Every structure is written in structure tokens, then in C-alpha cells.
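Colleague: Sequence below, structure please.
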Amino acid sequence: MKKWVCIYLLGLATLAGAESPQRLLIVSDTWPPYVTGNPVRPGFDVEAATQVLQSMGYDVTFKLVPWKRAMKMVEKGLADGLLDASPNEERSRTFYIPQEPMSYSVSTLFCQSCDTSRPITNELLKGKRLIVNRGYNYVGTLEEDPDIEQLPVDSFEQGFAALNAGRADYYIVNRYVGLHALKQLGIDGVKVMQGHVAEPSPVYLLFSRQPRLMSLPTSFSKALSDFKKSSEYQEILRKYGLVDE
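Modeller: Below you'll find the predicted structure:
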């Protein structure tokens, strides 16, 4: 009798374990409006990633940490996913990268005394000072040009404060992020260029290279692609005043 009771209890425990959702810890740094840190409006990529993973049966926890630490956490397996990262060769060796991007980043220049209609070229910035964010993987050649002096900063607040104070001529930032930051900071004297630095570049939810997550990028890509066709996704974009790119 005791033997059958033990088997029954073991079966219940196994069933309960099978029904319990697998937990995922997703990390990123603030990158509003993609990632905001606001519990009511956490960011449109945070909301999209959370809804997709929950629909796949995962219990998702999102945590804000500085960008470099976030990358290290996922690299070491202390977190499961890194939200809104641009791909490169090193990251393709370090993380699992889904085929479907979360969204796209459109980088442009912000300035004070400038003609916003001028084309954005290396020639425009020669002899100028360009603000860049440390640890960011930019698309294009502006930040690699030795004739363009760089002023590295650790946050968008620092970057726009430096630009507003006249410590630099231009600031390379994602268009949506820059406009959101200016609104939050209450800065009126900074303008945004009409053009963009390069073609829109995709950003992804990168996954830690843990054996248990090996198949997740493929299934997540399919679920995310389907979700982008839904009314729920369009509602998220409308909530943040964005359009589907």
C-alpha cells in the first residue's frame, strides 16, 4: 500500500512540475520608448516580448540593469535573455539570436545650431565633436571616422545635457529614444536631423547559450512573427504613439 501511495505522490509531483511554467529572466537597460522602466508603460518591446513569451507558456520576469552588466549576466547564464540588442559577429558566438527581430532602430543626429535638412555624411561631421553612448553598437561609419572627435557618455541624460551645454556639435541617437528623452528632460533647444545615419537596423531579444534554451530562438521567432500580425501588437504600437516599421 505504501508503495502505491509513494508512486501516486511522485506522479502528482511530476505532473505539477510539468504544468509549472518555466521561468525566464529578461534583462536590459533603459531605452525609452522601447524599454522605459515605468511599470505602467514599460516599453513597447518589453510588452511585446512579455506577451509572446507568456503565450508560449513562460513565466517572465523583466529586470533593468546597466547595459554592460546585462550582457554579462546573459553571457554567464545569470539571466536568460537580453532585450533590444543589435547583432554582430561576437554576439552571434555568445548568444542565441532569433531570426525575427523585436523591432528596428533608426539612428539619426541631434544638434542645436544646424541645418536639419542637410544630408548626414562623414563630411558634415569632419572637425566636429560627436557624442556617443558607451557600449552601444552603432550602424554606419560616423563613429569610426578618425576625423570626427568623439565625446563618450554613459546615459542619454548626460548626452543631451552635454549637447544642450554646447560641449559637442552632434549626438547620434535612435530617433524615437532621442525625442522621448528630450520630452522627459524638458529640453527645447535641441533639434533632430531629418535624415538618418544608416538604414534601419534590427534589434533582437538575445538568449543565453544554455542547453535548455537551445530551441527557444526558433519557436520564439515564429510566435513573435505571428504576434506582429495581431491587433494586440498594433494596440501596443498605438499606445506608444508609434507605427509598425
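
Colleague: use CA for all of it now, contacts and neighbours both
Modeller: Will do.

Colleague: Now do the same contact list for Val52.
Modeller: Under the criterion of CA atoms under 8 Å, 6 or more residues apart in numbering, the contact list for Val52 reads 220, 223-224, 227.

Colleague: Likewise for Leu205?
Modeller: When the contact criterion is CA under 8 Å, 6+ apart, the partners of Leu205 are 49, 81-85, 97-98, 101-102.

Colleague: in the chain, which strand has the most residues?
Modeller: strand 201-208 (DSSP state E).

Colleague: tell me which residues of that strand are tucked away?
Modeller: Neighbour-count burial for strand 201-208, counted by 16 or more other CA atoms under 10 Å, picks out 202-208.

Colleague: ok, so of these, who is nearest Ser28?
Modeller: Using CA to CA, the shortest approach to Ser28 within the buried residues of strand 201-208 belongs to Leu205, at 9.6 Å.

Colleague: For Asp147, see how far away the spatially most central residue of the chain is.
Modeller: Of all residues in the chain, the one closest to the mean position by CA atoms, centre = their mean is Asp84, 2.1 Å from it. Distance from Asp84 to Asp147, counting by CA to CA, to the nearest Å: 30 Å.

Colleague: again with Ser28
Modeller: The spacing between Ser28 and Asp147, counted by CA to CA, is 32 Å.

Colleague: More neighbours: which of these two?
Modeller: For the pair Ser28 and Asp147, the greater number of neighbours falls to Ser28 (26 against 15), based on other CA atoms under 10 Å.

Colleague: I figured that one was touching Asp84, is that so?
Modeller: Yes: counting by CA atoms under 8 Å, Asp84 is a contact partner of Ser28 at 7.4 Å.

Colleague: Second chain to compare with the first, below:
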Amino acid sequence: MRRRTLLGSAPLWAASAQAQQEELLLVNAPYPPFVLEARDPIGEGLDVDIARAALARAGYSVRLALVPWRRALQMLEAGEADLTTTISLSGERERFLLFSEGYRSTVRYHFYSRRGSGLRVERLEDLAQVSLGYSAGFFYPPAIKQAVGRGLVEGRDLEVTVRMLNAGRSDLIVVNHLAGLWTIRRLGLEAQLERQPFSYSSGSPTYMALSRKRHGDGRLLNTLNEGLRALVKDGTLARLEARYLPP
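Modeller: This is a model prediction of the structure:
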């Protein structure tokens, strides 16, 4: 998916007084279950709810705009939006983004093939024998892409990537383990696709990020981090995860 130690933070009561019910624009692309399509009966998505709960404690409201992921990054760079969620840390992005503290400690990547394909991927080196589908604009550990021997196939988004696999346009796809399973189930493709035994864990946490152009003074970042810590402490984060990610 997407670490930083902060040197200090303003008290939440002070941030709340400054916020005065200010509305923040959160931009992201659909990435279930973290960000869901508009009017999804479950809600706007796990990470959208986490951001809203963390910032509401300081008096901020959050409005979600769904746009393609590359457009979301462009809006943040230009100062046209305030924040995003579900993002991986990278040096290039630090140029125009301020990253929160990590709120998920690791990301697991799973690999799916068409059922009955005869493929068996048990280690990273086995990727040398396949073409691999992935979703545009999202971070994948370099070791995965570098191991692929028969070419990379880019999908516009996760749903397209899964459909391309089912149509035979790639041998295999790599997905965030939660987002991938959610999407496959929603598309009704559990019988057609199967998960390979190999999985890859990245030690990189998942972050939220603020536009440097709009919030470069760090005050909103401090507020966001305090809110995220509070959600962990009072159990709100666990309750939100249980709602979107039942056993």
C-alpha cells in the first residue's frame, strides 16, 4: 500500500478552536474496502471513516471526492485538496505531501491466477515464469516487479485488473490481500480465480497524507496524528475495522 516521528503537537482543544468546523476535502480513488464507490450501502470505506473520526475530534468535517488515483495526487500537489488516505511512503511523494504516522503496520500482497491454469507460485523466483497484472498508480514492492519474467500488465484500477486476469490477459495478478479478496468477492469471481500459496509481506506501513501546499505548517498533521492515536487508544479503530473486515 503507503513513518514519521513528530517532534511535538498542539493540544487538541487548541486545534479544535482553530478548526471551527472547517471542511476538508479528501481525495482518493475507489480501493475497497478502504475507499468504496459512491452510495455503497456499507459506507464510504474503512480508511475514509478512520480519517473522518480522527479529525472530527478537533472539529473538522471531511468531504470525500472520488477521482482517479493519479488525479488525486495531482490535486494534492497543486493544493486543490487537503488530504488522502491509504498511501505508501515514497521519496517522490514527500516533495509535495506530509505523511501521517502509520496506522497499519504492514501490507500483505497476494497473488491470484485463473482456477485450473496449472500455475503454482510458491516463492518469489517463480514469478519469472509468468506475466503479472497490477493496478495503475499504486505502490508495489520493487522486488515483486523485478522478479517478473514475462511482462507486466497494467490495469486502470483494481476491478479492471481482476477482470483482465479472468479474461486471460495476464497469468497472475498481485493485490493488497484485503482489497483483492473484497473485489473478487464483489465481482462474483471466487469460483473462477484461485489464490496462489505464495504471499509477500512489506514492512512499509499505510499512511494518510496532507497537501504540503495547503498544510505545510504541520498543524493539521499534528492534529491528525493525535486523532489517529486516540482512535487506537479508545478502541474506535478496532470497531471500524470489524465493521468493514468481518472474520
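
Colleague: And the TM-score, once the two are fitted together?
Modeller: Taking TM-score structural alignment, normalised by the length of the first structure as the basis, the two superposed chains have a TM-score of 0.83; 225 aligned residues with a CA RMSD of 2.3 Å.

Colleague: element containing the counterpart of the residue nearest to the centre of the first structure in the second structure, please.
Modeller: For Asp84 of the first structure, the aligned residue in the second structure is Thr86 (criterion: TM-score structural alignment). Counting by DSSP states H and E, the secondary-structure element that holds Thr86 of the second structure is strand 83-87.

Colleague: Also Glu226 of the second structure?
Modeller: Using DSSP H and E, Glu226 of the second structure sits in helix 219-234.

Colleague: which bit of the first structure covers that helix?
Modeller: Using TM-score structural alignment, helix 219-234 of the second structure lines up with residues 215-230 of the first structure.

Colleague: any idea which strand is longest in the second structure?
Modeller: Longest strand in the second structure, counting residues (DSSP E): strand 193-202.

Colleague: The alignment partner in the second structure of Arg129 of the first structure and Gly149 of the second structure: what is the separation?
Modeller: When the second structure is aligned by TM-score structural alignment, Arg129 of the first structure is paired with Ser131. Using CA to CA, we find Ser131 of the second structure at a distance of 7 Å from Gly149 of the second structure.

Colleague: Ser135 of the second structure too?
Modeller: 18 Å.

Colleague: what does Gly45 of the second structure give?
Modeller: Gly45 of the second structure sits 35 Å away from Gly149 of the second structure when distances are taken as CA to CA.

Colleague: picking up where we left off before, buried ones in the longest strand of the second structure?
Modeller: Of the residues in strand 193-202 of the second structure, those buried under the neighbour-count criterion (16+ other CA under 10 Å) are 193-196, 199-200.

Colleague: want to throw these into CSV with distance to Ala78 of the second structure?
Modeller: Supplementary listing: these in CSV, determined by distance: CA to CA, whole Å:
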residue, distance to Ala78 of the second structure
Leu193, 40
Glu194, 41
Arg195, 40
Gln196, 41
Ser199, 37
Tyr200, 34
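
Colleague: among those, which two are most distant?
Modeller: Among these, the pair separated by the greatest distance (CA to CA) is Leu193 and Tyr200, at 18.7 Å.

Colleague: so the one helix or strand Thr108 of the first structure maps to matches what in the second structure?
Modeller: In this structure, Thr108 of the first structure is located in strand 107-111 according to DSSP H and E. Mapping strand 107-111 of the first structure onto the second structure (TM-score structural alignment) gives residues 109-113.

Colleague: Compare that stretch with the first structure and give me the mean distance after superposition.
Modeller: Its match in the first structure and stretch 109-113 of the second structure itself, once the structures are fitted together, sit a mean 1.2 Å apart by mean CA distance after the TM-score superposition for the first structure.

Colleague: Distance from that stretch to the middle of the chain?
Modeller: Remark: stretch 109-113 of the second structure is offset 17 Å from the chain centroid, using CA atoms, centre = their mean, to the nearest Å.

Colleague: which residues sit against that stretch?
Modeller: The set of residues that contact stretch 109-113 of the second structure without belonging to it, under CA under 8 Å, 6+ apart, is 119, 165, 171-177, 180, 193-196, 198-202.

Colleague: one more time with 10 Å
Modeller: 1, 119-121, 132-133, 140-141, 144, 162, 165-166, 168, 170-181, 184, 192-202 (CA atoms under 10 Å, 6 or more residues apart in numbering).
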